[in-house]
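# pasting the sequence and the predicted coordinates here, then a few questions.
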Amino acid sequence: MFDFDMLGLSPALNKALGKAGLKTPTPIQNQAIPLALEGHDILGLAQTGTGKTLAFGLPLMEQLLTQPGKPAAKTAKALVLAPTRELVNQIADNLNMLANHTPIHVRTVVGGQSINRQIAVLNRGTDILVATPGRLIDLMDRGAVDLSQTKHLVLDEADQMLDMGFIHALRKIAPKLGTPRQTMLFSATMPKQMEELSKAYLTNPRRVQVSPPGKAADKVKQSVHFLDRDAKPRMLREILSKDLDALTLVFARTKWGAEKLMKSLVRDGFNAASIHGNKSQNQRDRAIKGFREGSINVLVATDVAARGIDIPGVAYVINYDLPDTPDNYVHRIGRTARAGREGEAIAFCTADEAELLRDIQKVMKLEIPVASGTPFQPSEAPKKSGGNRRRGGRGGARGNSQGGGQGNSQGGGGASGRGNGRSRGGNGGNAQGGRPARDGARRSAEGGQNGGQNNGQPGADKPRRNRRRRPRKAAEV
């Protein structure tokens, strides 16, 4: 382990580090910075909150300081890509802190802001451009940015970019960059797609790793409560009431569920706010600012919206709904125990989330301690049949929208019914199917063909028309 002043950095960068009170590198910085200063491509694997921004930011700044001349119009000497607006802003804040005593300029381009203003800024050129892939593609299509002079590329939270479907954007952006170039890729997890990404964009990379992919930060105390879904709100209120002054981040699975949960907490007297894809950029910025300053104690978030949260003081992360993938669980609990601090991650698990919990524990190679309740056995989880069971109900609930419609056909064919939240089949002309309750009414006229009191004659119901499923919405940004 060495101090920053042993790296031979420029006086301006050492001054910035000193003013920020930074003297000793974190483990990921200790490994990555010397290699990056030598010009190697870097594959960095570390949990969130371990100092990855400085791990690529310091060598990036140092190398740019040795490159004379201002950037040409519309060009950027270095490009940093991140999956969300919040994370872009967080990275830019840290880079600007380092650049405070240098001539280096850092610019950001993200969605949700005036593209014309961004075009005007880029027209002057910049040293470092921090961007979300989607907005950068928009600017490229308009001819507003020229990446041919870009010799440094950083992909931060690369695994999350893959999860959000940005691989196509990366394939479009990468060929436009100058060559040769240095590429640094940082991630908290290492799924198979990440290996393919590193092979495609890194040249003889040096791999630096602080903890095995999928392993939570050592200082995060984890626990799980096994409970019924209806008991989740009460359990959440009890936990929050025990430490009202602590900063607590609560994760819900859906945007609708996050908003509903936040409003219920506000009604109960908690200082709560929410961030998700349906919030404007200004609303999200205000919520995060209030959370950072302590005027908001509870922040309810979806996975994607929380990617940019880098607040050292988060004491608790509560998984109100378990995520669909173990990697997202790792990212969630990485919001606490940042910068060497301790933190606590609490999970709620219902019977139909038991399989998700088992997947998480398998990937993390640990058994999360039980805080209350009895672990659910596989036989207790709702059975999947016919592919009709939805993998998540509304409002953050998982699998709670069972339903269909009862349709009774008597004497030759009149069918009627209503959605009642549960479908039962068998004799008496009851239609069978696991459709969501809200679809029950329009799908209930199926009874006659299944039998019933029709004197042995076939029912006169019309055959069900095939309905196209609506495509899933793209990931929120």
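Good, I have the coordinates.
# going by C-alpha atoms from here, please, whenever you check contacts or count neighbours.
Will do.
# at which residues are the strands of the stretch 151-300 of the chain located?
With strands called from DSSP state E, counting those that start in this stretch, the stretch 151-300 of the chain shows them at 152-155, 182-187, 206-209, 220-226, 247-251, 272-275, 298-301.
# how about the ones you listed in CSV, adding distance to Leu170 and mean neighbour count?
Shown next, in CSV, are the strands of the stretch 151-300 of the chain (distance: least, Cα to Cα, whole Å; neighbours: other Cα atoms under 10 Å):
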stretch, distance to Leu170, mean neighbour count
strand 152-155, 10, 23
strand 182-187, 12, 25
strand 206-209, 21, 17
strand 220-226, 33, 20
strand 247-251, 28, 27
strand 272-275, 26, 26
strand 298-301, 26, 27
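# between these, which one is nearest to Ala16?
With Cα to Cα, the closest approach to Ala16 among the strands of the stretch 151-300 of the chain belongs to strand 152-155: 21.5 Å.
# re the thing from before, quick one: closest of the strands of the stretch 151-300 of the chain to Gly340.
strand 220-226 (10.2 Å).
# show me what the closest one is in contact with.
333, 336-337, 342-351, 368-376 (Cα atoms under 8 Å, 6 or more residues apart in numbering).
# among the residues you listed, which are in helices?
Taking DSSP state H, the ones among the contacts of strand 220-226 that sit in helices are Ile333.
# take the strands of the stretch 151-300 of the chain and lay them out in JSON lines including distance to Glu62.
Formatted as JSON lines, the strands of the stretch 151-300 of the chain follow (distance: least, Cα to Cα, whole Å):
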{"stretch": "strand 152-155", "distance to Glu62": "12"}
{"stretch": "strand 182-187", "distance to Glu62": "13"}
{"stretch": "strand 206-209", "distance to Glu62": "19"}
{"stretch": "strand 220-226", "distance to Glu62": "34"}
{"stretch": "strand 247-251", "distance to Glu62": "35"}
{"stretch": "strand 272-275", "distance to Glu62": "35"}
{"stretch": "strand 298-301", "distance to Glu62": "36"}
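# structure two is appended below for comparative analysis:
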Amino acid sequence: MHFDQLGLAEPILLAVREQGYTTPTPIQAQAIPAVLQGGDLLAAAQTGTGKTAAFTLPILHRLSQSEQARDAQGRVIPRVLVLVPTRELAAQVAESVRDYGKNLKLRSMVMYGGVGMQPQIDALKRGVDIVVATPGRMLDHHGQRTLNLSGINTLVLDEADRMLDMGFIHDIKRVLALLPKQRQNLLFSATFSDEIKTLANGLLNKPAVIEVARRNATATTVQQTVHPVGRERKRELLSHLIRESNWYQVLVFMRTKHGANRLAEQLNTDGIGADAIHGNKSQGARTRALASFKSGKLQVLVATDIAARGIDIDQLPMVVNYELPNVPEDYVHRIGRTGRAGAEGQAISLVCVDELRFLRDIETLIGKPIDRKLIAGFEPDPKERAQPIRVGRTTIGGGKPAGGGGQRRGEGPARGNAGHGHGRSDASGHAHGSGRRDGGRPAPARTDSGRRGSSSAPRRDGNRG
């Protein structure tokens, strides 16, 4: 199948061809016709499957075939609202809208927190057809009466599972109450969890259901390798591998914000250009780091899971798990950022004895063992014993911590059962969920309007979502 068989307008097809694409991905081949028919859609698709183009292309087509919406004064008002969990993803979706809609007489804008509202207000005054937004900033605009939602006929909830993880369910419900009742609803999620099914049941009307790239699927184009190493020699091994293998543009994952900062500083001391990106960084710092990394000026970017959500880079060659995630599904999300569109990629995991439990969980999830390869001179001491790993206030694995018994994986904040709200642990290990900030302090559920340090640097990854 080719894009020109999907019923899209020629100006959109021209833009797709200019991006270098002729064949739709599975999610695109199924979702585009469903969206063009005008009905609701529930789609399970991870980042990297082409989901952004799967809803962007048919939405642009439908908008191009209908009249603009206007208020009582004749001013153009939005017809499409796309809600996303982070600034990074907002910027990326907005760029896809611009790229694919560049031959159409349509206007779009992106709105997120952490930046001044006035430029966004000015864009709304000029008139836009599509708004890509994070929930909190969108509600800020509506509260200040700068955003008219009466013309919205299409709502997209992108990465809905992550929005629920980050505690946005109350904001989402507030948004839904503000929109016209008659509209098309498109919900995209990595999986059909019970929470997503509950949300879908209350939002969608007889939706088409599409599921591709199940959560436990890893791309065959990604070569996965585990390097066993002592816990105190990980940084030394990483520097050795980067130098000896002449790695460039390496995305390194950590569990904690402080660990990400520390590793970036140590790599710089070793003469390897590195920077960290996480929730405590200012937006400007994150934008600069991400832009330098994408351009190739920065050799290593050290990231936490939530901060890296939505980072998509063409032909990213290398992902390194400096620390394995305590949630095995996050491993799949991490390594899914390499080996895309048929390109070869590598996913290297530096694993100490403390993380063997996490490694077993990951291998169980993906249904196969990961190749082990010892690096000469960095072999772990066979006498080294597992120690507990702290994730926020929870201790995982390694035997008994001081002051009480250990906890099994899944009992702590990663699954939301330790009194932290529901959500995954981020940077400093504190849970993301209703009413918690990145640092674990009590806060309102809405965190994206200048209170969650997300970046907005765009990327150009065509139709790979």
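Looks like it came in fine. Quick caveat: nothing in here was measured; it's all calculated off a predicted structure.
# about what we covered before: just the buried residues from the contacts of strand 220-226 of the first structure, in ChimeraX please.
Applying 16 or more other Cα atoms under 10 Å to the contacts of strand 220-226 of the first structure leaves a buried subset, and the ChimeraX line that selects it is:
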select :333,336,337,342,343,344,345,346,347,348,349,350,351,368,375,376
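# residue in the second structure matching Thr302 of the first structure?
Using TM-score structural alignment, the partner of Thr302 of the first structure in the second structure is Thr304.
# what about that match, distance to Arg334 of the second structure?
10 Å (Cα to Cα, to the nearest Å).
# so what sits against both of those two?
In contact with both Thr304 of the second structure and Arg334: Phe253, using Cα under 8 Å, 6+ apart.
# more crowded one of the two?
Set side by side, Thr304 of the second structure and Arg334 show more neighbours around Thr304, with 27 against 23, by other Cα atoms under 10 Å.
# my guess is that one contacts Lys257, does it?
Yes. Taking Cα atoms under 8 Å as the definition, Thr304 of the second structure is a contact partner of Lys257 at 6.6 Å.
# now do the match of Thr302 of the first structure against Arg255 of the second structure, distance only.
In terms of Cα to Cα, Thr304 of the second structure sits 6 Å off from Arg255 of the second structure.
# Ala217 of the second structure matches what in the first structure?
So, by TM-score structural alignment, Ala217 of the second structure is matched to Lys215.
# ok, which stretches of the stretch 151-300 of the first structure are helices?
158-163, 167-173, 192-201, 232-242, 255-267, 281-293 (DSSP state H, counting those that start in this stretch).
# Thr179 of the first structure: which of the ones you listed is closest?
The nearest among the helices of the stretch 151-300 of the first structure, by Cα to Cα, is helix 192-201 at 11.8 Å.
# mind listing what's buried in the closest one?
Quick answer for helix 192-201 of the first structure (16+ other Cα under 10 Å): 194, 197-198, 201.
# can you check stretch 257-264 of the second structure too?
257-261, 263-264.
# trace Gln160 of the first structure over to the second structure, please.
Matched to the second structure by TM-score structural alignment, Gln160 of the first structure sits across from Arg162.
# now its match, nearest residue through space, not along the chain?
Nearest non-adjacent residue to Arg162 of the second structure, counting by Cα to Cα, 6 or more residues apart in numbering: Pro85, 6.6 Å away.
# of the strands of the stretch 151-300 of the first structure, give the one that comes closest to Ala131 of the first structure.
That would be strand 152-155 among the strands of the stretch 151-300 of the first structure, by Cα to Cα, at 10.2 Å.
# distance between the ends of stretch 329-341 of the first structure?
Per Cα to Cα, stretch 329-341 of the first structure runs 19 Å from first to last residue.
# from Leu43 of the first structure, how far out is the aligned partner of Asn201 of the second structure in the first structure?
With TM-score structural alignment defining the correspondence, Asn201 of the second structure maps onto Lys199 in the first structure. As for Lys199 of the first structure, its distance to Leu43 of the first structure is 10 Å (criterion: Cα to Cα).
# ok, Glu341 of the first structure - contacts?
Careful, residue 341 of the first structure is Arg and not Glu. Contacts of Arg341 of the first structure (Cα under 8 Å, 6+ apart): 219, 312.
# pull up the gap between the residue opposite it in the second structure once aligned and Arg334 of the second structure, please.
Under the alignment by TM-score structural alignment, Arg341 of the first structure pairs with Ala343 in the second structure. Ala343 of the second structure sits 16 Å away from Arg334 of the second structure, going by Cα to Cα.
# do the same with Arg372 of the second structure
Separation of Arg372 of the second structure from Arg334 of the second structure (Cα to Cα) stands at 19 Å.
# also Ala386 of the second structure?
To Arg334 of the second structure, Ala386 of the second structure is 24 Å away according to Cα to Cα.
# Ile366 of the second structure now?
On the measure of Cα to Cα, Ile366 of the second structure and Arg334 of the second structure end up 13 Å apart.
# again with Tyr248 of the second structure
Remark: distance between Tyr248 of the second structure and Arg334 of the second structure (Cα to Cα) = 17 Å.
# name the residues that touch stretch 234-246 of the second structure?
Here stretch 234-246 of the second structure makes contact (Cα under 8 Å, 6+ apart) with 229, 247-248, 263, 266-267, 270, 272, 322, 350, 378.
# of those residues, closest to Asp314 of the second structure?
Tyr248 (13.6 Å).
# looks like the closest one contacts Gln299 (just checking).
Yes. Between Tyr248 of the second structure and Gln299 there is a contact at 5.2 Å, judged by Cα under 8 Å.
# ranking the helices of the stretch 151-300 of the first structure by burial, who's on top?
helix 158-163 (a mean of 21; mean count of other Cα atoms under 10 Å).
# what sits against the residue lying closest to Ala158 of the first structure once chain neighbours are set aside?
Excluding the flanking residues, the one nearest Ala158 of the first structure by Cα to Cα, 6+ apart is Ser187, at 5.4 Å. Taking Cα under 8 Å, 6+ apart, we find Ser187 of the first structure in contact with 44-47, 156-159.
# export those residues to JSON lines and append columns for distance to Asn408 of the first structure.
Formatted as JSON lines, the contacts of Ser187 of the first structure follow (distance: Cα to Cα, whole Å):
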{"residue": "Gly44", "distance to Asn408 of the first structure": "62"}
{"residue": "Leu45", "distance to Asn408 of the first structure": "59"}
{"residue": "Ala46", "distance to Asn408 of the first structure": "59"}
{"residue": "Gln47", "distance to Asn408 of the first structure": "57"}
{"residue": "Asp156", "distance to Asn408 of the first structure": "57"}
{"residue": "Glu157", "distance to Asn408 of the first structure": "54"}
{"residue": "Ala158", "distance to Asn408 of the first structure": "54"}
{"residue": "Asp159", "distance to Asn408 of the first structure": "51"}
